[in-house]
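Participant: Pasting the sequence and the predicted coordinates here, then a few questions.
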Amino acid sequence: MMSLPIPAVTIGLLLASNIFMTFAWYGHLKYKAAPLFIVILASWGIAFFEYLLQVPANRIGYGHFSAAQLKTIQEVISLSVFAIFSWAYLGEKITWQHGIGFALICLGAWFVFHDWS
């Protein structure tokens, strides 16, 4: 049986987990009339599935990636998912300031992954 490479599995799980977490944290913003208690319970329910993916992603990826690299991958994925979510789901515009900020974060990620030795 052929298995997927560790980076592909790790990144795939992190991508899926971030989709769940983005909906858990921000999906309720379209439903301002919903009672806060219900929103919190729904968010916890959605976040449960995020944890089912995030924890294995880190467990599988650690060793191939350092902890700092795993966190960096997670943050870049998180911002990518959020940018798409805020545009497609919340109807917010993505501005040039967002683009520059994201580019700077990606530059930071490059520094984390660059081998200086």
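Facilitator: Perfect, I can see it now.
Participant: hey, let's count contacts and neighbours off CA atoms from now on
Facilitator: Will do.
Participant: element containing the most centrally placed residue in the chain, please.
Facilitator: Central residue of the chain (Cα atoms, centre = their mean): residue 78, 2.6 Å from the mean position. Using DSSP states H and E, residue 78 falls within helix 67-88.
Participant: Against that first model, consider the following:
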Amino acid sequence: MSPLVERALPVVLLLGSNVFMTFAWYGHLKYKASPLLVVILASWGIAFFEYALQVPANRWGSAVYSAPQLKGMQEVITLVVFAVFSTSYLGQSLKWNHWAGFALIAVAAWLIFMD
């Protein structure tokens, strides 16, 4: 595997994983009339695909990134995916304080990557 693919593949897998995770955790908010048990089972089904991407992302990513770096990267990816999801799927715009909080988390992730 080339060094570029080795570094990029975990990021791509984490991105895909977080799309599934976000739908599993928050997608049901558009269907509040659905029975909770149905929502839980559907979320578990969606989460399977999250794990199917997350586990290899961390396994293969650990060859080039430390565990804290993988976690920091995952948090930033989660926030980006959630921001898009919140505005486009749920129709809930983010306010300045949300962006400020997300920015602080991004700075924390950046610090993790510093030597």
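Facilitator: Received, thanks. It should be emphasised that the depicted structure is a prediction, and the values quoted were computed from it without experimental measurement.
Participant: Quick check: chain neighbours aside, which residue is closest to residue 87 of the second structure?
Facilitator: Distances taken as Cα to Cα, 6 or more residues apart in numbering put residue 93 closest to residue 87 of the second structure, at 4.9 Å, once the chain neighbours are dropped.
Participant: these two touch, right, that neighbour and residue 84?
Facilitator: No - contact criterion Cα atoms under 8 Å: residue 93 of the second structure and residue 84 do not qualify, at 9.3 Å.
Participant: Quick check: the helix holding residue 78 of the first structure compared with the second structure, mean distance?
Facilitator: Following superposition, helix 67-88 of the first structure is found to deviate from the second structure by 0.5 Å on average (mean Cα distance after the TM-score superposition for the first structure).
Participant: Only the buried residues of the next helix or strand after that helix, if you could.
Facilitator: Sequence-wise, the next helix or strand downstream of helix 67-88 of the first structure (DSSP H and E) is helix 96-113. Neighbour counts over helix 96-113 of the first structure (16 or more other Cα atoms under 10 Å) mark 102, 105, 106, 109 as buried.
Participant: And the second one? What does it align with in the second structure?
Facilitator: The alignment partner of residue 105 of the first structure in the second structure, by TM-score structural alignment, is residue 105.
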